[in-house]
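In: dropping a prediction and its sequence here:
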Amino acid sequence: MSDLSVFVSADIEGVSGWLGDDESTPAARSAMVDDVNAAIRGVLEAAPDASVLVADSHGDKRTIPPDELHERASLLRGGPRPFGMVDGATAETDLAFLVGYHDRPGTGGFLEHTFTGSIADVRLNGRSVGEFELNAVLLAARSIPVGFVTGDDRLGETVADRLPSAAYVTTKTGRGWSSAVCRHPDAVREEIRETAAAVTADPPTDPSTPVPVELPLTVEVEYARASYADIATLWPGVERDEDARTVVHEAADVPTAYQFVRATTKVRTDDA
C-alpha cells in the first residue's frame, strides 16, 4: 500500500466536542483539525507511505488552520469549487473518509441541513439525500469507495442503513437541532485513529452508492421559500414542480446532477 492515496472530506458539524459555536474561533477550528489529524494518524499507521489530501469542506472552506494539520497531509482550501466537498478526489484516489459530517433535514440530526438553510430537501430519482449521500454517490461514480464516516448518532443510523460497508464513529448524540451529548474528544479521536487504521489496512474495494443511481437522474431541490425557486427557474433547463418551492432538473450523469445541486445552494436572496 505504498502508493495508497486517501482523500478526506472534512466538515465541522459532526466533529467531537463542537456544538455550533462560532466556527471562526481557535477552539472550533482546532476541534475540526484534531479529528482530521486523528484520521490521518490512523492512515499513516497502516500505510506509512500513503498520500493524504484533506478537503476543507465547511462554509467558506477555510476553517482548518494549515499550520495545525498533520505535516504529512496536503490541504485543499477555499471555494467555490466545481465539486464542492469532494473536489480533489480523482481517478488516482483509492479511498475516501468523510469526517465531521451531519445528516439531512428532517432526520432529527444535530444541525441537520443540506449545504445551506435555504434548502428543505434534495431528491435523486425521488429519494431524499443529504451531503453524505450526494458526496458518496459522486465518489462512487469516480470508483472511489467511502471507507469511513464520523458524525452524530442520527447520521450513523443513516450510514448504517444506506452504506453499511462504511465504518462509522459516533462523536455525539443529538438532543435537539443545536444540542447534543458529546463524547470526550480524546476518546473520539482515539477511536477515529483506530478505525482509520483498520479501514486503511483492509479497505473496501466496492464503491457502493448509498442510493440507487439510474440514469438519467431526476434531481429535485425543494427550497424553504418559493421566492428562491423563482430565481432558480431563471436558469435554462430548470423547471418548477407542482410544489411552488421545488425545482427539477434532468441530469445525464452524476457529476452534472451534483453540480446542479451545488449551484442551487447559491440562491439565497430575493433579488431577481
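Out: Perfect, thanks for sending it.

In: use CA for all of it now, contacts and neighbours both
Out: Will do.

In: could you pull out the helices for the stretch 101-250 of the chain?
Out: Under the criterion DSSP state H, counting those that start in this stretch, the stretch 101-250 of the chain contains helices at 131-141, 153-162, 185-201, 226-232.

In: among those, which is nearest A251?
Out: Of all the helices of the stretch 101-250 of the chain, it is helix 131-141 that lies closest to A251, at 13.1 Å by Cα to Cα.

In: mind listing the strands for the stretch 1-150 of the chain?
Out: 5-10, 51-56, 73-76, 95-101, 119-124, 127-129, 146-152 (DSSP state E, counting those that start in this stretch).

In: what helices or strands is the last one leaning on?
Out: In this structure, strand 146-152 packs against strand 95-101, helix 131-141, strand 167-176, helix 185-201, with contacts taken as 3 or more Cα pairs under 8 Å, 6 or more residues apart in numbering; DSSP states H and E.

In: which helices and strands sit right next to the second one?
Out: In terms of contact count using 3+ Cα pairs under 8 Å, 6+ apart, helix 131-141 is assigned the packing partners strand 95-101, strand 146-152, helix 254-264.

In: give me the residues contacting it.
Out: When contacts are defined by Cα atoms under 8 Å, 6 or more residues apart in numbering, helix 131-141 is touched by residues 85-86, 89, 96, 98, 101-104, 114-115, 145-146, 207-211, 254-255, 258.

In: so of the helices and strands packed on strand 146-152, which one's packed in deepest?
Out: Between the helices and strands packed on strand 146-152, strand 95-101 has the highest mean count of neighbours, a mean of 27, where neighbours are mean count of other Cα atoms under 10 Å.

In: second one coming, line it up with the first:
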Amino acid sequence: MANVFISIDMEGIAGIAHLRQVWRGTDDFPAARELMTGEANAAVAGAFDGGATSVVVNDSHGDMYNLLPEKLDPRADLIIGSPKTLSMMQGFGPDFDVALFIGYHAAAGTQAAVLDHTYSGRLIYEVRLNGEPATEAELNAVFAGTYGVPVGLVSGDDKACAQAAKRLPGIRTVVVKEGYGRNVAKSMHPQAAREAIRRGASETVSARGELTAYRPDPPFVVEADVANTSAADLCGLAPGTERVGPRTVRFETQDFREAFRCLLAWTYLGSSEAPRYAGT
C-alpha cells in the first residue's frame, strides 16, 4: 500500500505569474483555478501510476477552496475550505508514505521569484528556522518529518525548486516556469507542465522506499519579521511567543509541531494589521 499526500498551492502553477491571477474576485481568478486543478490531476495520476493506493489532495492556497471538485480526478479525496488549523498540511499524519508539494513558490524576499512569500505575503517579510531563511516547502517538510514521512517532490518556478533542492536532500523537482520578476515568468505550456508533473509524481511514488524524511535536530527556533509593530503586538498574543525586536517574534521548542502551530497562529493573529495589497 502507498498512501500519498498532495499539498497544492497556486503561485507555482504553470501559466500563473501575476498577483491578479491568484486573488479571488478578479476576472483572472477562474482561469487560475482551472490551471491549478489541471496540475492537481497530473500529480494524482502520476501518484497512481507509481503505485499509490490512496491519494489525498489538500487545497493549500489562500482561502483554500480553489480546486474545482467536479473536475478533480475521482480517485482522490480533497481537503477543502478554511480556516484550517494545520493550513497547507491539514489532514497530514503518520499513515502517509510520501508527500508531494505542487505549485509551490519561493521564500519571501527571493529576487526574481514568482509571487514570493512565506505563509502570508501581507504579514511576513521573512521566516527563519534556526537562524536560516525558510520556505513553505521546508517548513512543511519538517512538519512531515515529525511523523517520519518524506517529501519526495516539489514543483514550481526555478527559484522555488532551487531552494527546495538546497534544503531537502534527495528531493525531486519539476520546474514549470522561470521567474523574471515577482509578477513575470517564462512558463511552460500547461499541458507540458502537467506531463512533467505526472512523470515526476510517478517516479517519486515508485521510489518512495528510498526516500528519507527531513528531520533536523531540535531545538527548533522559529522567528518571523512581520509588517509592522502593531502586527507584532498581535502575534505576541500566541502562547510562548517572545518579542525580540520591534517587528520580530520568536518561538523555541523541542517539538516542531508546536513551532508550526505557533507560526500559523502568528499569521492568523497578525494579518488583521497587515496591508491587504502587500501580497498573497
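Out: Received the coordinates, thanks. Computed from a predicted structure; not experimentally measured.

In: now the TM-score, please.
Out: Taking TM-score structural alignment, normalised by the length of structure 1 as the basis, the two superposed chains have a TM-score of 0.92; 265 aligned residues with a Cα RMSD of 1.7 Å.

In: for the helices and strands packed on strand 146-152 of structure 1, which one sits closest to G17 of structure 1?
Out: With Cα to Cα, the closest approach to G17 of structure 1 among these belongs to helix 185-201: 5.9 Å.

In: what is the corresponding segment of structure 2 for that closest one?
Out: Mapped onto structure 2 with TM-score structural alignment as the criterion, helix 185-201 of structure 1 occupies residues 190-206.

In: any idea how far the matching stretch is from the middle of the chain?
Out: Here stretch 190-206 of structure 2 shows a centroid-to-chain-centroid distance of 18 Å under the convention Cα atoms, centre = their mean, to the nearest Å.

In: then stretch 230-250 of structure 2?
Out: Stretch 230-250 of structure 2 has its average C-alpha position 23 Å from the chain's average C-alpha position, going by Cα atoms, centre = their mean.

In: how about V52 of structure 1, what's its partner in structure 2?
Out: Per TM-score structural alignment, the equivalent position to V52 of structure 1 in structure 2 is V55.

In: go ahead and confirm its match touches R75.
Out: Yes - with contact defined as Cα atoms under 8 Å, V55 of structure 2 counts as touching R75 (7.3 Å).

In: ok, these two, which is more surrounded?
Out: More neighbours sit around V55 than around the other of V55 of structure 2 and R75, counting by other Cα atoms under 10 Å; the figures are 23 against 14.

In: circling back to that earlier point, I'd like the helices and strands packed on strand 146-152 of structure 1 as JSON lines, with distance to H58 of structure 1 appended.
Out: As requested, these are exported to JSON lines (distance: least, Cα to Cα, whole Å):
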{"stretch": "strand 95-101", "distance to H58 of structure 1": "10"}
{"stretch": "helix 131-141", "distance to H58 of structure 1": "11"}
{"stretch": "strand 167-176", "distance to H58 of structure 1": "17"}
{"stretch": "helix 185-201", "distance to H58 of structure 1": "19"}
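
In: give the other helices and strands that the lengthiest helix in structure 2 contacts.
Out: The longest helix of structure 2 (DSSP state H) is helix 29-49. Packed against helix 29-49 of structure 2, as judged by 3+ Cα pairs under 8 Å, 6+ apart, are the following elements: strand 3-8, strand 54-59, strand 98-104, helix 190-206.

In: can you list the ones you listed in CSV and add distance to E252 of structure 2?
Out: Written out in CSV, the entries for the helices and strands packed on helix 29-49 of structure 2 read as follows (distance: least, Cα to Cα, whole Å):
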stretch, distance to E252 of structure 2
strand 3-8, 26
strand 54-59, 28
strand 98-104, 26
helix 190-206, 33
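
In: quick one: which of those is nearest A113 of structure 2?
Out: Between A113 of structure 2 and the helices and strands packed on helix 29-49 of structure 2, the shortest separation by Cα to Cα is 11.1 Å, and it involves strand 98-104.
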